[in-house]
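Visitor: model this:
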Amino acid sequence: MNRLPTCCAPLQHHWPLPRPVPGAVLVSCAFDPARLAADDFQRAGIEQTASLQRSVAKRQAEYLAGRVCAREALRLLDGRDYVPATHEDRSPIWPAGIRGSITHGQGWAAAVVGAQVAGLGLDQESLLTEERAERLAGEILTAAELHRLDRSQQALTVTLTFSLKESLFKALYPITGQRFYFEHAEVLQWSTDGHARLRLLTDLSATWRHGVELDGQFCVQDGHLLSLISV
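Guide: Presented below is the predicted three-dimensional model:
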């Protein structure tokens, strides 16, 4: 049927991040699990798997919103009508020649797709409180990152580091097939204009080795942080 689900607000085709990625398309929408209707999957023309049927409304709504955004992003990219299915590891299955990433949380979902990139990773996080950032810093930041940490910007720095590393994983995992964790990458620097630089601290493949550096970008809006890594 391909209509907008009741739980989703109108889709936005925009680029909130500071630096465009050539040929990439980003679509987002707000969603409300409390407004999820029994026929929303049918209404949207998206398959509701047995696993999703057993899920709580929040999980169903965020999955639905993310897939609706992904389908619209692909339509805008090259005109195709395609909804990414899901691998056993829960990562989206993109069409051949397409890279993409989906993120959702706290009533907002987005998808980015592109054909002129080797990898894309998109992640959205709510800004941590100072207390929570203090508790999580040791789990998310490497020793070098902790040493460089400006305590006056602790909440933003810890949230940003978490998000950038999530985006890095989403960008590189489909390329390398290798899982890695917070201690396997570090944020070397970031600036308030939304630019960041990261370095791998582990070997993932012959190409993606310890010491390889990549650029990232981010923006902060309404208490949420959005980050992107494009390869």
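Visitor: going by C-alpha atoms from here, please, whenever you check contacts or count neighbours.
Guide: Will do.
Visitor: mind giving me the packing neighbours of whichever strand in the chain runs longest?
Guide: The single longest strand within the chain, with elements called by DSSP state E, is strand 213-221. In this structure, strand 213-221 makes packing contacts with strand 195-200, strand 224-230, judged by 3 or more C-alpha pairs under 8 Å, 6 or more residues apart in numbering; DSSP states H and E.
Visitor: another for comparison:
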Amino acid sequence: MSSHPLPTCCAPLDDHWPLPQPLATARLISTHFDPALLHAEDFNRSRIPPTKGVAKRQAEFLAGRLCAREALQRLIGSDAIPAVGADRAPQWPAGVTGSITHSNGWAAAIVARREDWRGLGLDVETLMSNARAERLLGEILTAAEQQRFIGLAPEQLGFIVTLSFSLKESLFKALYPLVQQRFYFEHAELLAWSDSGQARLRLLKDLSPEWSHGRELVGQFSLFDGRLLSLVGVPG
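Guide: Reported below is the predicted structural model:
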């Protein structure tokens, strides 16, 4: 895989597709990381510009940028490392769109040519316990979503709240570069999801003439190792 040395806090980079539906030309790279193994020289040795923060923040940033660099290398043959923009979003090379995510010792990046995918949003979350999901229910689910999922078994609450949270995060990452406007959990709803990992979302806010209230988008998700990974792609 990568020709660059890997820091000891990161496992070998993995070129795989953990989601149910491949996206044409997109490349997804992931790694496991351990903040306890992060060393002061890891950024320099990996040739990644450093970031500030506690060890956890530094390790997840490093792991995410390592995945992004490898994904870009495989897509366009470039060793580019996405800088952090003024809005904190990754700055991708011209003609490329992408997304980075990390949670609880796992990081990943996805990239694609902009002519194929105008926007990409990737998000990973640790599955919530049912008790935590119940506490956060009103912050993440709209009233309509709460009604829609009222018949679910109580033990499914953690899954559905995590799923809605993650897909809305992916939706934001996919659309923000296109609309340059922030929006929040109450501005989108999860309409439907299937056991095969397909999902459908609807905007509840006008973000631009193209991305208006009522516009629907599809997403996908997968479960592994107690994590939920979701992806929303906007075709080119």
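Visitor: now the longest strand of structure 1: which residue numbers in structure 2?
Guide: Counterpart in structure 2 of strand 213-221 of structure 1, with TM-score structural alignment as the criterion, is residues 216-224.
Visitor: that stretch vs structure 1, average distance?
Guide: Its matched residues in structure 1 lie on average 0.3 Å from stretch 216-224 of structure 2 after superposition (mean C-alpha distance after the TM-score superposition for structure 1).
Visitor: count of residues packed around the counterpart of residue 22 of structure 2 in structure 1?
Guide: The criterion is TM-score structural alignment: under it, residue 22 of structure 2 has residue 20 as its aligned partner in structure 1. Taking other C-alpha atoms under 10 Å as the criterion, the count of residues near residue 20 of structure 1 is 11.
Visitor: from residue 75 of structure 1, how far out is residue 20 of structure 1?
Guide: 19 Å (C-alpha to C-alpha, to the nearest Å).
Visitor: can you check residue 18 of structure 1 too?
Guide: Between residue 18 of structure 1 and residue 75 of structure 1 the distance, using C-alpha to C-alpha, works out to 23 Å.
Visitor: before we move on, what about residue 111 of structure 1?
Guide: Taking C-alpha to C-alpha as the measure, residue 111 of structure 1 falls 12 Å from residue 75 of structure 1.
Visitor: check residue 8 of structure 1 too.
Guide: Applying C-alpha to C-alpha, one obtains 18 Å for the distance of residue 8 of structure 1 from residue 75 of structure 1.
Visitor: more neighbours: the two, which one.
Guide: Taking neighbours as other C-alpha under 10 Å, residue 8 of structure 1 and residue 75 compare with residue 8 leading, 24 against 14.
Visitor: what sits against the counterpart of that one in structure 2?
Guide: In structure 2, the residue equivalent to residue 8 of structure 1 is residue 10, according to TM-score structural alignment. Applying C-alpha atoms under 8 Å, 6 or more residues apart in numbering to residue 10 of structure 2 gives the contacts 31-34, 63.
Visitor: with residue 182 of structure 1 instead?
Guide: With contacts defined as C-alpha under 8 Å, 6+ apart, the neighbours of residue 182 of structure 1 are 139-142, 162, 165.
Visitor: how about a cut-off of 10 Å?
Guide: Applying C-alpha atoms under 10 Å, 6 or more residues apart in numbering, we find residue 182 of structure 1 in contact with 139-142, 161-162, 164-166, 169, 201.
Visitor: can you tell me which of those residues are buried?
Guide: 140-142, 161-162, 164-166, 169, 201 (16 or more other C-alpha atoms under 10 Å).
Visitor: what's the closest of the residues you listed to residue 120 of structure 1?
Guide: Compare each of those with residue 120 of structure 1 using C-alpha to C-alpha and the shortest gap goes to residue 169, at 9.4 Å.
Visitor: the closest one against residue 198, yeah?
Guide: No. With contacts defined as C-alpha atoms under 10 Å, residue 169 of structure 1 does not count as touching residue 198, sitting 11.8 Å away.
Visitor: what's the burial count for whichever residue in structure 1 pairs up with residue 34 of structure 2?
Guide: Residue 34 of structure 2 maps onto residue 32 in structure 1, with residues paired by TM-score structural alignment. Applying other C-alpha under 10 Å, we find 18 other residues in the vicinity of residue 32 of structure 1.
Visitor: ok, and the closest non-adjacent residue to residue 231 of structure 1?
Guide: residue 119 (4.8 Å; C-alpha to C-alpha, 6 or more residues apart in numbering).
Visitor: roughly how far apart are the residue of structure 2 most remote from its centre and residue 138 of structure 2?
Guide: Going by C-alpha atoms, centre = their mean, the residue of structure 2 most distant from its centre is residue 151, 28.4 Å out. Between residue 151 of structure 2 and residue 138 of structure 2 the distance, using C-alpha to C-alpha, works out to 17 Å.
Visitor: average offset between the host helix or strand of residue 123 of structure 1 and structure 2?
Guide: Following DSSP states H and E, the helix or strand that holds residue 123 of structure 1 is strand 120-126. When structure 2 is superposed, strand 120-126 of structure 1 averages 0.2 Å from its matched positions, counting by mean C-alpha distance after the TM-score superposition for structure 1.
Visitor: isn't residue 132 of structure 2 up against residue 139?
Guide: No. Look at residue 132 of structure 2 against residue 139 with C-alpha under 10 Å: they stay out of range, at 11.6 Å.
Visitor: no more questions from me, cheers.
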